[in-house]
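K.L.:
Compute the structure for the input listed below.
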Amino acid sequence: MDFFTSDTHFFHEILLQSNNFSPRPYDNLEDFHKGLIQAWNERVTNEDVVYHLGDVAFLNKIKPVQRGYDLTLEILKELHGQIQFVKGNHDTRSFFKYLEKNNYQLADGKNKFVFHDVGLILKANGHQFFMTHYPLMFGQTQNSINLHGHIHNSMVNVPENINVGVDSADLNYLFDDERPTWGTPLSLAEIELIIKAKHDDFAKRR
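P.N.:
Have a look, this model is predicted:
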């Protein structure tokens, strides 16, 4: 199966004190990392693919740089499934080159990590999903949906844009009994529920 997430921001401690910009239900990095790993692995198996749409970690405060890369790799090794990365503004090319150098094969022979510099397109359920870190502006379109991250606890006021970040405001389009545990990568079924609810909401505004 395919899953979608963004803006995990591992090691970004200051976000844990941010109630508005990026609300996260943890008080310290240890619990934050454990919670994200558990939420991910309770849903994703090693046969699944997770599209991570940018900002894997925030390593500016960790010195030397190599130590930050090593620590992040250890977390990523704990996460189930193949991870396909789209580069975010906090993901350096040197970090992706480090991950590529330390890539390895899963039991099914697929590489653990796959890299996309700007984005990629996935066709599913009658949609073309344009997956990027930064939001795209299509204008009105029947079948194209932009899955993105970057804007944290916000949404683009266009129904064709869906923020899949762990702290996305678009998650509010899911009813309480539909919402996964905080930090869980979203399934295609949940993406479809958000798309319908957001379209219905904007139709009422016209």
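K.L.:
okay, CA-based contacts and neighbour counts for the rest of this
P.N.:
Noted.
K.L.:
need the longest helix for this structure.
P.N.:
Among all segments of the chain classified by DSSP state H, the helix with the greatest residue count is helix 188-205.
K.L.:
So which bits of that helix are buried?
P.N.:
190, 191, 193, 194, 195, 197, 198 (16 or more other C-alpha atoms under 10 Å).
K.L.:
From residue 112, how far out is the second one?
P.N.:
Put plainly, it is residue 191. 24 Å (C-alpha to C-alpha, to the nearest Å).
K.L.:
any idea how far residue 18 lies from residue 168?
P.N.:
14 Å.
K.L.:
Between these two, tell me which one has more neighbours.
P.N.:
Comparing residue 18 with residue 168 by other C-alpha atoms under 10 Å, the one with more neighbours is residue 168, at 24 against 11.
K.L.:
Proceed likewise with the subsequent sequence, for comparison:
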Amino acid sequence: MTFVKKFYLSDTHIGHERMLSMQPRPFSTIKEHDEYTIEAWNSVVADGDIVYHLGDFAFNLSRDADRIRGIFGRLKGRKYLIIGNHDVDKKGCLHPTLASLDWDARPEYALRVKDGGVDVWLSHFAARLWPSQHYGAVHFYGHSHGKLPGVGRSRDVGVDMPDVFFQPRTFDELTAAMDIK
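P.N.:
Purely as a prediction, here's the structure:
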């Protein structure tokens, strides 16, 4: 019997060349960055697994639409998108390139899921309060690129976090330092 795993990560920024110097990310080219991201993802995710991507999947969405579609197709798993600030067009709508991808469900601005019997609130942006927080819910977010520490049972799941480093992580991995019991 095969078990489905759930994974979480944020801020892959596929094709976003400026990310190499802004963070900085340890790659000499955006192609190297993107290929490493694909390899890291596929090294842990199986075809039937679930991956919640918490925003900022790609950049240059109009100019590099075919390349982004190609990379998306190479990534294993059933993919869900929580919409980030770089995932929308100038009017604030989900960019058509991302809307055309084969997400497992319609992309959302936030999503509440269960993992290991625990409520998990997913959003691109960090919240200081989230649904069921006072009943033990966990909050995963991105956007801050490791510069905004979590509060209580919240944490950044961005690829630039040292314990994530471009690889989707499981709930247990991401909450290992939290008192979940």
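K.L.:
can you map out the strands along the first structure?
P.N.:
2-5, 49-52, 82-86, 113-116, 119-124, 127-132, 144-148, 161-163, 186-187 (DSSP state E).
K.L.:
Output the ones you listed in CSV, with mean neighbour count and distance to residue 179 of the first structure appended to each entry.
P.N.:
Shown next, in CSV, are the strands of the first structure (neighbours: other C-alpha atoms under 10 Å; distance: least, C-alpha to C-alpha, whole Å):
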stretch, mean neighbour count, distance to residue 179 of the first structure
strand 2-5, 23, 14
strand 49-52, 24, 18
strand 82-86, 23, 22
strand 113-116, 18, 27
strand 119-124, 14, 21
strand 127-132, 20, 21
strand 144-148, 24, 18
strand 161-163, 27, 14
strand 186-187, 21, 9
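K.L.:
Make a markdown table out of those strands and add distance to residue 60 of the first structure.
P.N.:
Shown next, in a markdown table, are the strands of the first structure (distance: least, C-alpha to C-alpha, whole Å):
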| stretch | distance to residue 60 of the first structure |
| --- | --- |
| strand 2-5 | 22 |
| strand 49-52 | 20 |
| strand 82-86 | 19 |
| strand 113-116 | 21 |
| strand 119-124 | 24 |
| strand 127-132 | 23 |
| strand 144-148 | 23 |
| strand 161-163 | 25 |
| strand 186-187 | 28 |
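K.L.:
Go through these and name the closest to residue 28 of the first structure.
P.N.:
Among the strands of the first structure, the nearest to residue 28 of the first structure by C-alpha to C-alpha is strand 2-5 (21.2 Å).
K.L.:
residue range for that closest one in the second structure?
P.N.:
The aligned range for strand 2-5 of the first structure in the second structure is 6-9, by TM-score structural alignment.
K.L.:
For the matching stretch, what is the distance to the chain centroid?
P.N.:
Stretch 6-9 of the second structure has its C-alpha centroid displaced from the chain centroid by 7 Å (C-alpha atoms, centre = their mean, to the nearest Å).
K.L.:
what sits up against that stretch?
P.N.:
Outside stretch 6-9 of the second structure, the residues within contact range by C-alpha atoms under 8 Å, 6 or more residues apart in numbering are 45, 49-54, 115, 142, 157-159, 164, 166-171.
K.L.:
quick one on the thing from earlier: can you tell me which of the strands of the first structure comes nearest to residue 39 of the first structure?
P.N.:
So among the strands of the first structure, strand 186-187 is nearest, using C-alpha to C-alpha, at 10.8 Å.
K.L.:
residues in the second structure aligned with the closest one?
P.N.:
Strand 186-187 of the first structure maps onto residues 169-170 of the second structure, going by TM-score structural alignment.
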